[in-house]
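Asks: Show me the folded form of this:
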Amino acid sequence: MVAVIDYNAGNIRSVLYALERIGVEHELTSDPAKIRAADKVIFPGVGHAASTMKHLNETGLADLIRSLTQPVFGVCVGMQLLCSHSEEGDVECLGIFPERVHQFRPTNGDKVPHMGWNEVKLAPTNDWVSKEVDGDFCYYVHSYYVEPGPDTVATTTYCGREFAAMLRKDNFYAAQFHPEKSAKVGERIIRDFLAV
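Replies: Sure, this is the predicted structure:
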């Protein structure tokens, strides 16, 4: 069973629909016992980093997520919150990944938020997703980005800079783009996560 963490974030339904399309048993829940018992956990969403971290800390979900030992997949803001710090509200995040989250400050005419399809380039360190993902396009909606670091397994370029498209460390996996909105390549990435 896949537990999708319900935590005061927007855009969670699209992840549920993607899991339904794949035919995976799943449940949207904030119940710590159900999350701990799940085979896999997805931590998705759209929201403001500081207000979301406040909610996670107040409800105990922050410590719960840090303690999980099964595979966990952070999506979009879920990925950013797994990092060490975000400029969005100047907040300390969950600290799973040492990478930091910065705001796009375009100087070349690119628009923020970064919205639309962009190429994903797999790093040599990728040990997660199928090689066929390399060079394919995924769907992004974000104004903040994660600087590449030791846990980066894929990158994308926007606003004249390369940033982390995907991260992996121990049992934690993450994507800045929305795999649930990225057509066949997104489904491939979700299936690769479910297979770990």
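Asks: all contacts plus neighbour counts: C-alpha atoms, from now on.
Replies: Fine.
Asks: Run through the helices of this structure in chain order.
Replies: Here the chain has its helices, by DSSP state H, at 13-22, 32-37, 49-59, 61-67, 77-81, 183-194.
Asks: for comparison, sequence B:
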Amino acid sequence: MTAKSVVVLDYGSGNLRSAQRALQRVGASVEVTADAGAAAAADGLVVPGVGAYEACMAGLREIDGERIIAQRVAAGRAVLGVCVGMQILFARGVEFGVETAGCGQWPGAVTGLDAPVIPHMGWNIVKSGAGSALFKGLDASARFYFVHSYAAQRWEGTPEAVLTWATHHVPFLAAVEEGPLAATQFHPEKSGDAGAAILSNWVEGL
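Replies: Next up, the predicted model:
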């Protein structure tokens, strides 16, 4: 059987090589590139992201990433956002009082976590949504690796979306799955066997 092809979108942000290696370990054929044609043609597109929301959006716009994502989603072709790559899928992000427009695939804002210890860094359990494809076969005690100070803390989108929540003093969205578009606030590529299971489930669904 031919391996599923995955592009990790290179727009100057994210743990590109660690994401590539993690996806290769679960059997995908992976290319790291900013090329729109390759991103459109692949079975799956991974949008990574670390750092500031505003900087990630600036980098994404430089390679016309918003359009690449929008066209794939409109065509029903799989996209997976990771960490800030999840956050930029929402309509806007608010950091240090500055509001930045996001990709707008999902309504709502990404805002700062109101917690005594920031960033939220380390391992945490999640409460996966009923019918989740990403978390299929995973135990409720599975832990995932997070490092972030901001998150989507409310869901304003459609009721059909499968929502997975975590808590760091306050509840926040740890993952969202809606049609071809899925995203995780945690880093599956840094989350050991549980993260590998997430990526394997995603690749299997391509």
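Asks: So which elements touch the longest strand along structure 1?
Replies: Longest strand in structure 1, counting residues (DSSP state E): strand 161-169. When contacts are defined as 3 or more Cα pairs under 8 Å, 6 or more residues apart in numbering; DSSP states H and E, strand 161-169 of structure 1 packs onto strand 144-146, strand 152-158, strand 172-175.
Asks: Now distance to Ala175 of structure 1 too, for the helices of structure 1, in JSON lines please.
Replies: Converted to JSON lines, the helices of structure 1 look like this (distance: least, Cα to Cα, whole Å):
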{"stretch": "helix 13-22", "distance to Ala175 of structure 1": "13"}
{"stretch": "helix 32-37", "distance to Ala175 of structure 1": "20"}
{"stretch": "helix 49-59", "distance to Ala175 of structure 1": "16"}
{"stretch": "helix 61-67", "distance to Ala175 of structure 1": "16"}
{"stretch": "helix 77-81", "distance to Ala175 of structure 1": "6"}
{"stretch": "helix 183-194", "distance to Ala175 of structure 1": "9"}
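Asks: highest average neighbour count across those helices?
Replies: Across the helices of structure 1, the average number of neighbours (mean count of other Cα atoms under 10 Å) peaks for helix 77-81, which reaches a mean of 27.
Asks: Need the counterpart of Gln80 of structure 1 in structure 2.
Replies: Gln80 of structure 1 maps onto Gln87 in structure 2, with residues paired by TM-score structural alignment.
Asks: typed the wrong thing, it's Glu25 of structure 1
Replies: In structure 2, the residue matched to Glu25 of structure 1 (TM-score structural alignment) is Ser29.
Asks: ok, now which ones touch the closest residue to its match other than its chain neighbours?
Replies: Using Cα to Cα, 6 or more residues apart in numbering and skipping the chain neighbours, the partner closest in space to Ser29 of structure 2 is Ser5 (4.8 Å). Applying Cα atoms under 8 Å, 6 or more residues apart in numbering to Ser5 of structure 2 gives the contacts Ala28, Ser29, Val30, Glu31, Ala42, Asp43, Gly44.
Asks: Kind regards, and thank you for your time.
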